[in-house]
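Novice: the amino acid sequence is not available; the structure is as follows:
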């Protein structure tokens, strides 16, 4: 009951005030046990309005950020989703709940293994791979792409993997200058960009400051 009360408080006091009104998103936040994906030493902070450390300098995003991103992406069943940076696997579970077709790439093998085990335990189907997202074959196309680490500068790499009408979430910049944007592919290799919030995420590991960087 304590977890259920904390979950309810998170939704009512953190998520709704951020204008997250999507029934699908609010339902998955209620149904998917976020605490199951949180490292043991941080279980008591599962529903707190903070980033939670995962090791390797990686973190779970704050709940309100996750919820806002999911609402903005407006994911539908059957859409093909790519997640760059699996982390704990919680956001992966949320994406799988919405689409049912998720590929997630994680650089750290131990995080990938842990996330895959937890997702399987809850009967979520997602393809978890260890490697470099920038090694994607150019023919790989997705309806939705979620990049969970910030980019030091904008790159068109992920945009080129969007289907027409596809949506990309990414954070560009660092510190106070970082902005989270929703990029929509509108056809003819054209894209519409919308800043959806100002937030800083941990940079993609080893991402250099010039184009041609790797994850």
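Specialist: Good, I have the coordinates. If you're wondering where the values come from, they're calculated on a predicted model, not measured in any experiment.

Novice: use CA for all of it now, contacts and neighbours both
Specialist: OK.

Novice: buried residues of the longest helix along the chain, list them for me.
Specialist: Scanning the chain for the longest helix, with DSSP state H as the assignment, gives helix 109-121. Buried residues in helix 109-121, counted by 16 or more other C-alpha atoms under 10 Å: 111, 112, 113, 115, 116, 118, 119.

Novice: alongside the first one, take a look at this:
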């Protein structure tokens, strides 16, 4: 009897522990995997990776999803390591380091970002996270980072410049460009300004917890690995805090600062906060006006939401591989057929309703009229389906031909990228060339 009671109590407490782990953001089935990443299946491309993160409930909000889809994780890898970019694993090469995607997604969700906030990234690394944050903060936010290694800061600025100049995603967002400084984050003066959001990308020991907390404004959020747990700390008052453990993680510990020749610690100033110039405000206003006009035009032509949605839909199904331009047409036709059938069903249901005796004659005439219309619509739907089926056959033949060409040449056939309407409109403005380049954020070194 005692043995049964003991086993029951052990099972009950195990259930409570597992339930608590699940509510903190990780299921007991992959708690150990989360420590080093690898909790999410690998994808073929960035969209596949984001789909897997959503399915595993690491990405939970639309805003975070759009930021993740806008930036290809592989762009922050060295070329020879790009094949590993879509695995849920951390990557390190020399001083360059990226955390696992599941960690970054939990961090982005925990920070609860919105436009206009100030953000400080301690251990900013490649700038991957800071750039995603900048897409949400908008042009009137503050986006600062501190990185220990100067060569990593150079690498981060190269990636940032490439994103601004070459990525179409950049033109779909109002961007808060990050600024980085070299130094040890533990050398920040205590009297420095505070931020709305702070993230630390290195393991923090208990003795440095108060130091990190003091970087926050009241109402601010700090996310950091604290004693092997990714922890969210919210400052609710001058000396009051709320703490929540998110999931188990394993981070390299903070590097302790080195004293100068005189025995005193070095002082690392934070990036300067500069008020926007009138020239920058004009650029923001012009780009916003052109973007809104472009989005409205695209929305009207497509009959759906704005172009702000990034990289969703066909790429998720893997249709990006052999020519989505054909499959988009086929999917669209099928959707049209479905809408026609749904309309027919609605008409049939409406025609089958009971009518009052006084309106029986009128109802009968209406049913006959609907029946005739239904037959005509059904005939049209059949013709539409036959046309779609014929087109499907043509598309299948074209895809088979493309696959054969790919096997022969060994090259992956990809469609032409969509035209960036915002950039096309800027280039079409009657302005001097240097001003067009300024509006496009192109900068002469």
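Specialist: That came through fine. For clarity, every value in this text was computed on a predicted model and none was experimentally measured.

Novice: aligned counterpart of residue 75 of the second structure in the first structure, please.
Specialist: Counting by TM-score structural alignment, residue 75 of the second structure corresponds to residue 36 in the first structure.

Novice: OK, contacts around its match?
Specialist: residue 118 (C-alpha atoms under 8 Å, 6 or more residues apart in numbering).

Novice: swap in residue 217 of the second structure?
Specialist: Going by C-alpha under 8 Å, 6+ apart, residue 217 of the second structure touches 194, 195, 196, 235.

Novice: any chance of the residues you listed in JSON lines, with distance to residue 129 of the second structure and secondary structure too?
Specialist: Converted to JSON lines, the contacts of residue 217 of the second structure look like this (distance: C-alpha to C-alpha, whole Å; DSSP: H, G, I helix; E, B strand; the rest coil):
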{"residue": "194", "distance to residue 129 of the second structure": "20", "secondary structure": "coil"}
{"residue": "195", "distance to residue 129 of the second structure": "17", "secondary structure": "strand"}
{"residue": "196", "distance to residue 129 of the second structure": "16", "secondary structure": "strand"}
{"residue": "235", "distance to residue 129 of the second structure": "22", "secondary structure": "strand"}
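
Novice: and of those, the nearest to residue 103 of the second structure?
Specialist: Lowest distance from residue 103 of the second structure to the contacts of residue 217 of the second structure (C-alpha to C-alpha) belongs to residue 196, with 20.5 Å.

Novice: now the aligned residue in the first structure for that closest one, nearest residue through space, not along the chain?
Specialist: The alignment partner of residue 196 of the second structure in the first structure, by TM-score structural alignment, is residue 143. Using C-alpha to C-alpha, 6 or more residues apart in numbering and skipping the chain neighbours, the partner closest in space to residue 143 of the first structure is residue 166 (4.3 Å).

Novice: what residue of the first structure takes the place of residue 121 of the second structure?
Specialist: Alignment note: residue 121 of the second structure maps to residue 83 in the first structure; criterion TM-score structural alignment.

Novice: pretty sure residue 367 of the second structure is in contact with residue 348, am I right?
Specialist: No: counting by C-alpha atoms under 8 Å, residue 367 of the second structure does not reach residue 348; the two are 9.1 Å apart.

Novice: comparing the two, which residue is more hemmed in?
Specialist: Shown here are residue 367 of the second structure and residue 348; by other C-alpha atoms under 10 Å, residue 367 has more neighbours (19 against 15).

Novice: distance-wise, check the more buried one relative to residue 360 of the second structure.
Specialist: 10 Å (C-alpha to C-alpha, to the nearest Å).

Novice: just to revisit the earlier point, mean distance of the strand or helix carrying the match of residue 121 of the second structure to its aligned residues in the second structure, please.
Specialist: Counting by DSSP states H and E, the element that carries residue 83 of the first structure is strand 81-84. By mean C-alpha distance after the TM-score superposition for the first structure, the fitted strand 81-84 of the first structure averages 0.3 Å away from its aligned residues in the second structure.

Novice: which residues touch that strand?
Specialist: Contact with strand 81-84 of the first structure is made by 92, 95, 99, 101-106, 133, 142-149, as judged by C-alpha under 8 Å, 6+ apart.

Novice: how does it look with 7 Å?
Specialist: Residues from elsewhere that reach strand 81-84 of the first structure (C-alpha atoms under 7 Å, 6 or more residues apart in numbering): 101-106, 133, 142-148.

Novice: let me have the residues you listed in JSON lines, extended by neighbour count.
Specialist: Formatted as JSON lines, the contacts of strand 81-84 of the first structure follow (neighbours: other C-alpha atoms under 10 Å):
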{"residue": "101", "neighbour count": "17"}
{"residue": "102", "neighbour count": "26"}
{"residue": "103", "neighbour count": "20"}
{"residue": "104", "neighbour count": "25"}
{"residue": "105", "neighbour count": "22"}
{"residue": "106", "neighbour count": "23"}
{"residue": "133", "neighbour count": "21"}
{"residue": "142", "neighbour count": "23"}
{"residue": "143", "neighbour count": "22"}
{"residue": "144", "neighbour count": "27"}
{"residue": "145", "neighbour count": "27"}
{"residue": "146", "neighbour count": "24"}
{"residue": "147", "neighbour count": "19"}
{"residue": "148", "neighbour count": "24"}
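
Novice: in strands, which of these fall?
Specialist: Under the assignment DSSP state E, these contribute 102, 103, 104, 105, 106, 142, 143, 144, 145, 146, 147, 148 to strands.

Novice: what sits against the first one?
Specialist: Pointing back at residue 102 of the first structure there. Contact analysis of residue 102 of the first structure by C-alpha under 7 Å, 6+ apart lists 80, 81, 82, 95, 96, 126, 127.

Novice: what is the aligned counterpart of it in the second structure?
Specialist: Using TM-score structural alignment, residue 102 of the first structure pairs with residue 143 in the second structure.

Novice: re the thing from before, give the contact list for the match of residue 196 of the second structure.
Specialist: Neighbour list for residue 143 of the first structure: 79, 80, 81, 162, 163, 166, 167 [criterion: C-alpha under 7 Å, 6+ apart].

Novice: any idea which of the residues you listed is closest to residue 54 of the first structure?
Specialist: When the contacts of residue 143 of the first structure are compared against residue 54 of the first structure (criterion: C-alpha to C-alpha), the nearest one is residue 81, at 22.9 Å.
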